[in-house]
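K.L.:
A predicted structure for the sequence below; I have some questions about it.
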Amino acid sequence: MEGNRKATALTASLLGIGFMAAIDEIVFHQVLAWHHFVETDNSALALASDGLLHSLELIALVSGAAIMLRLHEVGRQARGYRGAGFLLGLGGFQLFDGIVDHKILGLHQVRYVDNLWLYDLGWNAAGLMLLMIGYALLRRAQRGEALSQRDTTTR
């Protein structure tokens, strides 16, 4: 039975999004205390916004894990698409956060310092790098499938 490429990649992306949100929430919001999801003078609102992000991250992780386990149970995980989707989710979240949340919506900055552009550059470059690696893995999985199909039709 052939795996479901789209479901595998999308579910792995959901896991990647949840995982990167968890890293952001734990490392940058809690451990380093660089920012809240919504920066405001009202500390209760800032903490509540972090709680909302944490809740959404947990929903993404639990949902993604349940769907991925179900795909595994029914033998529908597509080989090569889990890692690609996971990295696309990681990078997509990072880049979305860096461009939309930080710059367009202005919800918060990476860190409140004088040379903010260095942090923005590092943040967005990391997201872009993850996206590029995920895309390369996705293309590799697609090429591997094409070669496999060609081999079975020539036999």
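P.N.:
Cool, got the structure. Values in this document were obtained by computation on a predicted structure and should not be read as measured data.
K.L.:
Only C-alpha atoms from now on, for both contacts and neighbour counts.
P.N.:
OK.
K.L.:
residue boundaries of the strands in the chain?
P.N.:
Remark: strands of the chain are absent; assignment by DSSP state E.
K.L.:
Look through it and tell me its longest helix.
P.N.:
helix 116-154 (DSSP state H).
K.L.:
What are the buried residues along it?
P.N.:
Within helix 116-154, the residues that count as buried by 16 or more other Cα atoms under 10 Å are 119-120, 123-128, 130-135, 137-138, 141.
K.L.:
Which elements pack onto that helix?
P.N.:
Helix 116-154 is packed against helix 81-96, with contacts defined by 3 or more Cα pairs under 8 Å, 6 or more residues apart in numbering; DSSP states H and E.
K.L.:
Please compare the first structure with the one that follows:
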Amino acid sequence: MTSDNMINNNNTISRSKNLWSGFLFGLGLAAFIDEMVFHQLLRWHHFYDKSTTDIGLVSDGLFHAFSWFATIGSLFMFADLRRRQSVLMTRWVGGVLLGAGVFQLYDGIIQHKLMRIHQIRYVENVVPYDLVWNIIAIIMIVLGGLLVFRTRKEYIT
């Protein structure tokens, strides 16, 4: 393998690792904020609302653990990128927005509407809550996708 091929391969790996580190961080951060704000502070719902409150609290704990595993794992990947001086911050932020948006859209469509394991809030007219939740998710996905697309050929010097 020529040195140019090794450089290109290392740049491809670094771009991919920046994206995945950001994606996992965004996923974990959005899950953490969802769990902290909507589950604990506002008490609008639990991760799993089709059973008792005790089961709902246990499901919240497991959900919280998942969010932290994703967040901590992403930070180990980010630390490795920093050690190698391979951080592409714009690409990483794009990954964060994509991860957060994908989590939120999945939660809003799959968990809220298709699986019905919980609703964002139990009120008579949930539509405004659903619209805001899903529109914010789509905005994050579009912005993240634009940043990732813009940095698709960015190289580590």
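P.N.:
That came in fine, so what should we check first? Please read these numbers as outputs of a predicted model, since none were measured by experiment.
K.L.:
how much distance is there from the longest helix of the first structure to the middle of the chain?
P.N.:
Centroid displacement of helix 116-154 of the first structure relative to its chain, using Cα atoms, centre = their mean, to the nearest Å, is 13 Å.
K.L.:
Okay, angle between that helix and helix 81-96 too, please.
P.N.:
Relative orientation of helix 116-154 of the first structure and helix 81-96, computed by axes from the mean of the first three to the mean of the last three Cα atoms, to 10 degrees: 160 degrees.
K.L.:
Tell me which residues of the helix or strand encompassing Thr12 of the second structure come out buried.
P.N.:
Element membership for Thr12 of the second structure, per DSSP states H and E: helix 3-33. Under the neighbour-count criterion of 16+ other Cα under 10 Å, helix 3-33 of the second structure has 11-12, 14-32 buried.
K.L.:
Remind me what that helix packs against, helices and strands.
P.N.:
Right, helix 3-33 of the second structure is packed against helix 53-83, helix 89-106 by 3+ Cα pairs under 8 Å, 6+ apart.
K.L.:
any idea which of these is most buried?
P.N.:
Mean neighbour count (mean count of other Cα atoms under 10 Å) peaks for helix 89-106 among those, with a mean of 25.
K.L.:
got a list of contacts for it?
P.N.:
If you take Cα atoms under 8 Å, 6 or more residues apart in numbering as the criterion, helix 89-106 of the second structure is touched by 15, 18-31, 133-134, 136-148, 151.
K.L.:
and the residue nearest to the spatial centre of the second structure, what is it in contact with?
P.N.:
For the second structure, Leu27 is the residue whose C-alpha lies nearest the centre (Cα atoms, centre = their mean; 1.7 Å). When contacts are counted by Cα under 8 Å, 6+ apart, Leu27 of the second structure touches Ser67, Ala70, Thr71, Val96, Gly99, Ala100, Gly101, Val102, Phe103.
K.L.:
Among the residues you listed, which one sits closest to Thr52 of the second structure?
P.N.:
Each of the contacts of Leu27 of the second structure was scored against Thr52 of the second structure by Cα to Cα, and Ser67 proved nearest at 22.6 Å.
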